[in-house]
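# Sharing a model that was predicted from the sequence below.
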Amino acid sequence: MHRVKQLESGVNLAAFSRWLTGQGVVHRISEEGGYQVLWLEDPEHAQPVLAALERFLAEPELRRAVDQQNRSPVFVGGRWQPSPGHAPLVLGIIVVAVLMAWATGMGHNELSAALMVIDPRSYDWSTLSGRLDALASTLAGGQVWRVLTPDFLHFSWSHLIFNSVMLWFLGSQIEWFDGRPRLIALFLVTSLVSNGLQYLVSGPLFGGLSGVVYGILGYCWLSQRRAPRFQFPPALITFAVAWMVLGFTPLPEILGLGRMANEAHLGGFVAGLALAGILPVRRGRS
């Protein structure tokens, strides 16, 4: 064990110790001459652990959040592990996406056209003005569901599985901590913005929950800075933004990954950030 920090004996480190255990950090807290000493098995953990400890001691909100995680029924060993009963709305969205993937043959049969923003067989959408006219005609005809249903149109199982995993991991936390109405608002707004932007730029041939996932990620990241309550690795936001930027380059097509719905990713992410800045933080659920 490596000695990394000595603190006054009156500092309560019990919640922090449980949080470290949940993160898989092997450690020990001993008493020596009226002081507490924090020991770590791996010295490479010292810098991030000391940074986390400094925040834990300095921010009452963070201490309360850690304590809530330790006591919450959806945290097991300090890790977010909800059951379907904790996030039924998120589960329902995923189930609908899977059913639509099966029903549309992964976007390869005629039903797929009914889920797109417009029916691509009925309009000339090769220009922006054409796309605007087609959208206006479609909405005037009462087919308003089309602004949301591209979310449920996927073209590969890998795309669907990735979106579902991310939606379950992050969306379930929003449904639990911030409530179902907040999640519904996020889903609707990020869907409208991401699908609308992607359609205006490239037309109706796109689909997937990626725009919503990016919106939820943006919301979690910014809202977390106002009131810590969500659990996700900080590197996730870095990876997601880097992947989004990469999508605007030719590299994905060069690697055989096909074209990405870049505008949907960007639109959803910006919408999520905006909602995190506008909507008040809900407090009290643990």
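Sure, I can see it.

# Going by C-alpha atoms from here, please, whenever you check contacts or count neighbours.
Will do.

# the helices in the chain, which residues?
For the chain, the helices defined by DSSP state H occupy 14-22, 46-58, 60-71, 88-103, 111-115, 128-140, 157-166, 172-177, 180-202, 210-226, 235-247, 251-254, 262-278.

# here comes the other one, which I'd like you to weigh against the first:
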Amino acid sequence: MSPVAVLRLPIQADLSGFIALLRRLQVPHRVAEEAGEQVLWVPDELAEQVRDLYLRYPQGDAALQSPASSQAAAGLVRQLRASPLTASMLGLTLLVAALTALGDNFAAIRWLSFVDFRIQGDYIYFAYLAEMLETRQWWRLVTPMLIHFGLLHLAMNALWYWVLGRRIEARQGPWMLLGLTLLFSLASNLAQYSFSGPALFGGLSGVLYGLLGHCWLFQRLAPTAEYQLPRGVLVMMLAWLLICMTGIFELLQFGAIANAAHVGGLLAGCVTGLLGGVLARQRS
């Protein structure tokens, strides 16, 4: 069994309760100080379970003694506090979903769409990106990621951002997650605009494919427990991308899919994952 670094925490973080829990569960472990951080090492076979255990019970035995309902609520609060950027992004996304009525309030959507538009009768007229840049409407380059069309669209994207965003925030910090989120939004929006021209599109899915590509290649080059995705997730996401690219959903009149945004986000994520993985490997 080869050891892997499952947690990297500030030196002032109190791990005594969690370490006591690991001892009670007879989990082999070692805590070391590296570059001003506490690093918890466990066998690679137990890495995913230990990481999930910490997300649920960071205080160790004390958390296990609380009633089930309050324990679950306290666990959620701890997870939100441990991932403030991820939680803030999801909160902002939910707020925009409410303001835009999940795609029905075009008056609100037009301020966040990649290019401005106006509706006359049964027709929609779009401006062009050059006009937006000339009038310094820079926010439009990234704000389409906040627009969602329908409850299912919102729920699926929010779920995957919660899963992937927390991993990156735990491993590389909130500012890295924010930078990657904005970068992948920009890349996916530009890709979709280049492919389809002026159109109405939105959602976090382009960002999600970027986060997926980042975790995937980073993990390949510099293995870390935080980026070790459950088996089948990568295959499922790539398979879904290919299915969407066939045009089957447009044929069945389920709505248009921004496939270029997905591909653009994924390619951008592969680039950042490659660079980040190489740098992390060199440091280690």
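Yes, it's here. Everything quoted here is computed from the prediction, not taken from an experiment.

# Can you calculate the TM-score here?
After superposition, the two chains reach a TM-score of 0.68 (TM-score structural alignment, normalised by the length of structure 2), with 218 aligned residues with a CA RMSD of 3.2 Å.

# rewinding a little: just put the helices of structure 1 in TSV and tack on mean neighbour count and distance to Ile29 of structure 1.
Listed next are those as TSV, based on neighbours: other CA atoms under 10 Å; distance: least, CA to CA, whole Å:
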stretch	mean neighbour count	distance to Ile29 of structure 1
helix 14-22	17	8
helix 46-58	14	13
helix 60-71	18	18
helix 88-103	17	39
helix 111-115	20	57
helix 128-140	16	63
helix 157-166	16	35
helix 172-177	22	31
helix 180-202	21	40
helix 210-226	24	29
helix 235-247	14	28
helix 251-254	12	48
helix 262-278	23	37
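
# Of all the ones you listed, which one is nearest Ser30 of structure 1?
Nearest to Ser30 of structure 1 among those is helix 14-22 (11.7 Å), distances taken as CA to CA.

# Taking their axis directions, the closest one and helix 60-71 sit at what angle?
Inter-element angle recorded for helix 14-22 of structure 1 and helix 60-71: 60 degrees (by axes from the mean of the first three to the mean of the last three CA atoms, to 10 degrees).

# what does helix 14-22 of structure 1 rub up against?
Identification of contacts with helix 14-22 of structure 1 by CA atoms under 8 Å, 6 or more residues apart in numbering yields 26-27, 53, 56, 63, 66-67, 70, 76-79.

# Tell me what angle it forms with helix 46-58.
When the same axes, to 10 degrees is applied, the directions of helix 14-22 of structure 1 and helix 46-58 differ by 150 degrees.

# and helix 14-22 of structure 1, how far out from the chain's middle?
Chain-centre distance of helix 14-22 of structure 1: 25 Å, with CA atoms, centre = their mean, to the nearest Å.

# same question, stretch 54-74 of structure 2
Taking CA atoms, centre = their mean, the mean C-alpha location of stretch 54-74 of structure 2 is offset from the chain mean by 25 Å.

# got it, and stretch 240-248 of structure 1?
Mean-position distance between stretch 240-248 of structure 1 and its chain equals 15 Å (CA atoms, centre = their mean).

# out of the helices of structure 1, nearest to Arg146 of structure 1?
helix 111-115 (5.9 Å).

# Tell me which residues are up against that closest one.
With contacts defined as CA under 8 Å, 6+ apart, helix 111-115 of structure 1 is touched by 103-104, 119-120, 146, 149-150, 152-153.

# Could you rerun that using 10 Å?
Outside helix 111-115 of structure 1, the residues that touch it by CA atoms under 10 Å, 6 or more residues apart in numbering are 100-101, 103-107, 119-121, 143, 145-155, 204-207.

# And for stretch 247-254 of structure 1?
Applying CA under 10 Å, 6+ apart, the contact partners of stretch 247-254 of structure 1 are 241, 243, 246, 257-263, 265.

# Then stretch 275-284 of structure 2?
Against stretch 275-284 of structure 2 from outside (CA under 10 Å, 6+ apart): 172, 214-224, 269-274.

# How about the contacts made by Ala258 of structure 2?
Residues near Ala258 of structure 2 by CA under 10 Å, 6+ apart: 188-189, 191-193, 195-196, 200-203, 205-206, 244-245.
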